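need coordinates for the below:
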Amino acid sequence: MPGLLLGDVFPNFEADTTIGKIKFHEFLGDSWGILFSHPRDYTPVCTTELGRAARLSPEFTKRNVKMIALSIDSVEDHLGWSKDIIAYNNEAPSCTMPFPIIADDKRELAVMLGMLDPDERDKDGMPLTARCVFIIGPDKKLKLSILYPATTGRNFDELLRVIDSLQLTAQKRVATPVDWKLGDRVMVLPNISETEAAALFPSGVSTKELPSGKKYMRYTPQP
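Reported below is the predicted structural model:
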């Protein structure tokens, strides 16, 4: 399903993973989810990425987010490479990866989800998976998607930041401005009247005066 759009129900695929066969919706349960693909096991940038994801996994767990990775490698390769990731993190060999990795060796999911990178190919000329990120809500709908080329590693701290924003704005009628972090002030939605804003945000609403005279830059402490 190339062209998966925000708000679409995410496909409930079955897949082989490092924890056995899963059905994606059952794996997520009532949690939020992050599905992120990487080009290849046993490669440098991917090792740094999954190492960072593993280190941050307690932060994602605190936010009720389940993580799952994907590439076109086999389960056997994933399990072997996981030992390198654990060593990269300077953790004991007895440690295990805190999230599963999907084996998409037939590229079926990569094609369905539009994950393939047309410019990066394996030794046989087959396209590799790009660095794709999907964030899925507890309603199984797509809330955010990001697609990076194979040459650019991702920022998993940024994914935590957007999770905080998505979870806050799913519950409260606010938006988060540029570079917002948890605890910063937020913005009142333009479709909320001043009277309604006063009732919704008892901590107060401040308005930035602008040359246009339009009062759309309204801030309130994070509810």
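
going forward, measure contacts and count neighbours with C-alpha atoms only.
OK.

buried sites along the longest helix seen in the chain?
Among the segments of the chain that qualify as a helix by DSSP state H, the longest is helix 44-62. Using 16 or more other CA atoms under 10 Å as the test for burial, helix 44-62 gives 45-55, 57, 60.

for it, name the packing helices and strands.
strand 65-71, helix 75-88, helix 156-171 (3 or more CA pairs under 8 Å, 6 or more residues apart in numbering; DSSP states H and E).

I'd assumed residue 117 was in a strand, is it?
Yes. With DSSP: H, G, I helix; E, B strand; the rest coil as the criterion, residue 117 is assigned to a strand.

picking that back up, show me what the longest helix of the chain is in contact with.
Residues outside helix 44-62 that contact it (CA atoms under 8 Å, 6 or more residues apart in numbering) are 38-41, 66-67, 84-86, 88-89, 97-99, 151-154, 156-157, 160.

got it, and stretch 207-223?
With CA under 8 Å, 6+ apart as the test, stretch 207-223 has contacts from 172, 183-188, 190, 201, 203-206.

could you also give me the structure for this second sequence? I'd like to compare it with the first:
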Amino acid sequence: MFAALQETFLERSVKIMAMTTSNRPSESKDETYVPHQEWVRDVDDISKGVKSIGFPIATDEDGTRSHLYNVLDENDVENLNVDDEVTTGLAFKSRTLFLIGPLFKGKHYIRAVFNYPAAVGFNTAEVVRVIDALQTADQERIRTPANWVPGGDVVVHPDMTDDEANEKFPNFITVKPYLRLAERPAGKLRVQGLMFRKGNLETFVTGRTLQTRWNTGDRRCS
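Take a look at the predicted model:
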């Protein structure tokens, strides 16, 4: 969960903020209803020895912001009672995450959006991987290929000339005129059940290894 990775995000200069819908307890007919303030305490209790929640959580009691951001699960809209001044039957939020970039030309831009149905949990390692990919791309004028993980080969930006690429990536190779690959070494990084290593992505849950390789003749790029 994100609480366990707060330091990982901090290392990348990423701030976390959460938002949750929260019905009024007195109007909830669900005996299992837990207001989010109590839920946070439960998370802290369950996660003892890991990390307590240290980021802000905004309350969206009437669903105004959830509607604005379009993050309600359409499959559960029958729970929504829009006639109430304060909605007592809010649809489940879909699990939606926005990666918002730093200030650029006076604005903050959305760099990536994750949107899962309410029944599917986030893969926090994938969130970290996308952050690493975006920050690497911004800093080094590269793009990342499918299944890229930190330490894997990157794609030289198409706007970069071969001379520029030679200066920045001396050992880059040309697979196709539009596909030039370069090495970008990275240390070993383990995040929430996944280990990022050069050349592969190991999933410890299944014990399987996913590998993507380009056969370039002189060397194989993992």
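
would you pull the TM-score for this pair?
Put the two chains on top of each other and the TM-score (TM-score structural alignment, normalised by the length of the second structure) is 0.67; 164 aligned residues with a CA RMSD of 2.4 Å.

rewinding a little: and the angle for the longest helix of the first structure with helix 156-171?
If you take axes from the mean of the first three to the mean of the last three CA atoms, to 10 degrees, helix 44-62 of the first structure sits at 40 degrees to helix 156-171.

what's the match for residue 136 of the first structure in the second structure?
In the second structure, residue 136 of the first structure lines up with residue 100, judged by TM-score structural alignment.

skip the chain neighbours and tell me the closest residue to its match.
Of all residues not flanking residue 100 of the second structure in the chain, residue 110 sits nearest, at 4.4 Å (CA to CA, 6 or more residues apart in numbering).

and residue 79 of the second structure, how far from residue 1 of the second structure?
Using CA to CA, to the nearest Å, one gets 27 Å for the distance from residue 79 of the second structure to residue 1 of the second structure.

ditto for residue 124 of the second structure
In terms of CA to CA, residue 124 of the second structure sits 7 Å off from residue 1 of the second structure.

now do residue 209 of the second structure
Note on residue 209 of the second structure: its distance to residue 1 of the second structure, by CA to CA, is 23 Å.

and if you look at residue 115 of the second structure?
On the measure of CA to CA, residue 115 of the second structure and residue 1 of the second structure end up 16 Å apart.

try residue 109 of the second structure
25 Å.

of all the helices and strands packed on helix 44-62 of the first structure, which gets the most neighbours per residue?
Mean neighbour counts were taken over these using mean count of other CA atoms under 10 Å, and the top value, a mean of 23, falls to strand 65-71.

quick one: it aligns where in the second structure?
Using TM-score structural alignment, strand 65-71 of the first structure pairs with 14-20 in the second structure.

so who does the residue nearest to the spatial centre of the second structure touch?
Nearest to the mean C-alpha position of the second structure, counting by CA atoms, centre = their mean, stands residue 127 at 2.1 Å. For residue 127 of the second structure, the contact set (CA under 8 Å, 6+ apart) is empty.

aligned to it, what sits in the first structure?
Checking with TM-score structural alignment, residue 127 of the second structure has residue 159 as its match.
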